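Asks: Please find the sequence and the predicted model below.
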Amino acid sequence: MKAIVCTKYGPPNVLQLKEVEKPIPKENEILVKVKATTVTAGDIRVRSFTVPLSFWLPARIALGFRRPQKAILGMELAGEVESVGKDVKLFKKGDQVFAASQAGFGAYAEYKCLSEDGPVSIKPSNITYEEAAAIPIGARTALYYLRKANIQSGQKVLVYGASGSVGTYAVQIAKFFGANVTGVCSTTNLELVKSLGADQVIDYTAEDFSTKGETYDVIFEAVNKSSFSACMKSLKKDGTYLNVTIPLPGINMLWTKLTSSKTLILSQNSPENSEALNFLKELVESGNLIVVIDRSYEIEEIVEAHRYVEKGHKKGNVVITVEHNKKS
């Protein structure tokens, strides 16, 4: 089968299209013919090995010293079940599915084996494979953190980085839960964020949200570009700060946790099961969640796709067509 192989750490052109062995599903696995995948910030970090210096050694141990241990990147996908292991009960040949594959990567390929009890679910019936492939990481992340914050109807939520993948989903899911949502983004994305249901939008290039005198029950940092002190200034005394990008707190965060009643929830892995995807499928099919796609590329254009995402200005998601079958 064809796959995009990451031969070493480095710039986008370390990604090469190669012929590799087609995987065989284990007894509890399904073999998915991949129709579409995406380029996420996680793929960029792994390919380029862009990690803070303090995480260099543990990251090398986890990811690989000289090159990525998982040579085929790709953290989410949508496709069709081609075959199943003998113990599989939940899926059958021909099922249209979408899944997160970040535990083992591997979505940049024509075929991928997935455990049936992992984060894999039947694809929403009303969207394309490309749209479905863009849900399992960004939307699942947004849902996980908003649930961790115990978001309630009527609460005020600020989403910083509201036009990115996680941010566009966070705005919509927070609205679904009944929150009053303020989205922070750049000038060019204000209308997009409004169209997703944000009650207010703030252009970070023109004004600092923390100087407006508003306070929020939840501040959701989706891109780690805001000032932590500004967030604390605008967070209610018993509010919750969510940061999906930082796994360990800095000194200022530790001090806040020790000296205030504010809750800080930092980057952590969401459960590796299908519950969240099943919930998100219902949101999509009921019209309460849409997928924002910035650009689409062919699998042969993966280097260009990585170059674009690496610039850090994508709106929503960047998808990769692996096989030409765009309609469900």
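Replies: Good, I have the coordinates.

Asks: contacts and neighbour counts: CA atoms only from here.
Replies: OK.

Asks: How about the secondary structure of the closest residue to V51 other than its chain neighbours?
Replies: Once flanking residues are discounted, V51 sits nearest to R45: 7.0 Å by C-alpha to C-alpha, 6 or more residues apart in numbering. With DSSP: H, G, I helix; E, B strand; the rest coil as the basis, the three-state label of R45 is helix.

Asks: Give me the number of neighbouring residues for R45.
Replies: Using other C-alpha atoms under 10 Å, R45 is surrounded by 14 other residues.

Asks: Going by neighbour count, list what's buried in the helix or strand hosting C113.
Replies: Taking DSSP states H and E as the criterion, C113 maps to strand 111-115. Residues of strand 111-115 classed as buried: Y111, K112, C113, L114, S115 (neighbour count, 16 or more other C-alpha atoms under 10 Å).

Asks: still on that earlier bit, hmm, the residue nearest to V51 is touching V39, no?
Replies: No. Using C-alpha atoms under 8 Å as the test, R45 is too far from V39 to be in contact (10.7 Å).

Asks: residues in contact with the strand holding C113?
Replies: With C-alpha atoms under 8 Å, 6 or more residues apart in numbering as the contact definition, strand 111-115 has outside contacts at 1, 22-25, 28-34, 101, 106, 120.

Asks: Swap in 6 Å and give it another go.
Replies: The contact list for strand 111-115 (C-alpha atoms under 6 Å, 6 or more residues apart in numbering) reads P25, N28, E29, I30, L31, V32, K33, V34.

Asks: how much space between the spatially most central residue of the chain and L31?
Replies: Nearest to the mean C-alpha position of the chain, by C-alpha atoms, centre = their mean, lies G138 at 2.5 Å. Remark: distance between G138 and L31 (C-alpha to C-alpha, to the nearest Å) = 23 Å.

Asks: Check the gap between K8 and R147 for me.
Replies: According to C-alpha to C-alpha, K8 and R147 sit 37 Å apart.

Asks: here's the one I want to compare it with:
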Amino acid sequence: MKAVVQDRYGPPETLTLADVAAPVPAAGEVLVRVEAAALNAYDWHAMRGDPWMARLTMGPARPRARIRGRDFAGRVETVGADVRRVRPGDSVFGDLGDANGAFAEYVCVPETSVAPKPANLTPQQAAALPLAGTTALMGLCDVGRVEPGHRVLINGASGGVGTLAVQLAKALGATVTGVCSTRNVGLVRSLGADHVVDYTHEDFARETRRHEVVLDLVGNRSLTALRRALTPDGTLVLSGGGVYHGGSLIGPVWLIARGRLLAHFVRHRIVTLTTAPSRQHLDTLRAHAEAGRLTPVIDRTYPLHEVPQAIRYLEGEHARAKVVITV
């Protein structure tokens, strides 16, 4: 099969299209013919081996997983032993987690990490959902505990996670404030945001409006500024994978480390968001999508052989919403 492989850490130029052996599903796994795969900030962090401490699990000298890509949508080709809920021919979507491998024509994935594709979404839209959607869902529900009537601020509302978080927060009955740049104000408002703050002209931390939940997807503001936007007993949710900071993730990592320490001494809830593939979350995302409450926004699509160009576009911070690979 064709796949985008990487044998050393580095810039997008380290990624090459190559012929590799197609995977064979083991017990409990399914083989999926990939129709679309989505890019995430995770992909270029893994590509560059950033931060350095992550190489302890990804591979100290070179990536253990040669093929990049987590999110995918496609059709099941074959299934391994003991697979009960998925059959050949099923249209599915899912997240490979740290195993990677979605930038390829075929991928093997545990049955528990895939779900039926939302019937009303294209493969490209479905591929855009798993990691970004799970991040938004966990940030708002599992961690943020958003309830109807809550006021929610989303810093980074025009990104891959942010565009989904705006829609999910509205579906949960919240009043939503989205923070973005000038060119994305119209997009964020069209997704249902009640208030939009253009950070090039306004500072959300200096507004009188306070929020029960602040979901920070960028890592570009201090803890003091983020907490200033909260109600006295509000919750700050920190997610560190959103933005490329001059070639390093160290900015968001440092913010999260400080947040964990500060959480022991302040009234505000300060929580760190971590995500993992989950059939339950995929099913919830599918339900929202099929009910018309959640529609992924796609900025650009690229063919498989242009994955390096797609990642270059993503990490240069030009992308808004999702960048998707067609296979």
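Replies: Good, I have the coordinates. Keep in mind that what you see is a predicted model, and the values were worked out from it rather than measured.

Asks: TM value for the aligned chains?
Replies: Here the superposed chains carry a TM-score of 0.93, computed using TM-score structural alignment, normalised by the length of structure 2; 315 aligned residues with a C-alpha RMSD of 1.4 Å.

Asks: still on that earlier bit, K8 and R147 of structure 1: who's more crowded?
Replies: Between K8 of structure 1 and R147, counting by other C-alpha under 10 Å, K8 is the more crowded of the two (19 against 14).

Asks: The more buried one belongs to a strand, doesn't it?
Replies: No. Counting by three-state DSSP, K8 of structure 1 falls outside a strand, being coil.

Asks: so how far is G64 of structure 1 from it?
Replies: Taking C-alpha to C-alpha, one finds K8 of structure 1 at 10 Å from G64 of structure 1.

Asks: Tell me the spacing between Q102 of structure 1 and D238 of structure 1.
Replies: From Q102 of structure 1 across to D238 of structure 1, the span is 33 Å (C-alpha to C-alpha).

Asks: of the two, who's got more company?
Replies: Of the pair Q102 of structure 1 and D238, Q102 is the one with more neighbours under other C-alpha under 10 Å, namely 19 against 13.

Asks: quick one on the thing from earlier: matching the residue nearest to the centre of structure 1 against structure 2, which residue comes up?
Replies: Using TM-score structural alignment, the equivalent of G138 of structure 1 in structure 2 is A132.

Asks: Please apply the same query to L77 of structure 1.
Replies: Using TM-score structural alignment, the partner of L77 of structure 1 in structure 2 is F72.

Asks: can you tell me which residues contact its match?
Replies: F72 of structure 2 makes contact with A36, A37, F93, G94, A102, A127, according to C-alpha under 6 Å, 6+ apart.

Asks: Just the ones in helices from the residues you listed, please.
Replies: Judged by DSSP state H, these include A127 as members of helices.

Asks: Please flag which of the contacts of F72 of structure 2 sit within strands.
Replies: Among those, the members found in strands (DSSP state E) are A36, A37, F93, G94.

Asks: What is the aligned counterpart of the third one in structure 1?
Replies: In structure 1, the residue matched to F93 of structure 2 (TM-score structural alignment) is F98.

Asks: Excluding chain neighbours, give the residue nearest to its match in space.
Replies: Spatially, and ignoring its direct neighbours in sequence, F98 of structure 1 is nearest to A78 (4.1 Å; C-alpha to C-alpha, 6+ apart).

Asks: Next, count neighbours for that neighbour.
Replies: With neighbours defined by other C-alpha under 10 Å, the count for A78 of structure 1 comes to 33.

Asks: same thing with V46 of structure 1?
Replies: Around V46 of structure 1 there are 20 other residues, counting by other C-alpha under 10 Å.

Asks: ditto for K148 of structure 1
Replies: For K148 of structure 1, the count of nearby residues is 12 (other C-alpha under 10 Å).

Asks: ok, now E21 of structure 1?
Replies: E21 of structure 1 has 10 neighbours, counted by other C-alpha under 10 Å.

Asks: so it sits in a helix?
Replies: No. Counting by three-state DSSP, E21 of structure 1 is not found in a helix; it is coil.

Asks: re earlier: was I right to think the match of G138 of structure 1 contacts T163?
Replies: No. Between A132 of structure 2 and T163 there is no contact under C-alpha atoms under 6 Å: 9.2 Å.

Asks: ok, back up a step: excluding sequence neighbours, find me the nearest residue to the residue nearest to the centre of structure 1.
Replies: Closest residue to G138 of structure 1 apart from its sequence neighbours, by C-alpha to C-alpha, 6+ apart: V166 at 4.3 Å.

Asks: what helix or strand is that neighbour on?
Replies: Using DSSP H and E, V166 of structure 1 maps to helix 165-176.

Asks: Read off where that helix ends up in structure 2.
Replies: Aligned by TM-score structural alignment, helix 165-176 of structure 1 corresponds to residues 160-171 of structure 2.

Asks: picking up where we left off before, among the contacts of strand 111-115 of structure 1, which lie within strands?
Replies: E29, I30, L31, V32, K33, V34.

Asks: if we can go back for a sec, so what's the residue nearest to F98 of structure 1 up against?
Replies: By C-alpha under 6 Å, 6+ apart, the residues touching A78 of structure 1 are V34, K35, A36, V97, F98, Y129, A132, A133.
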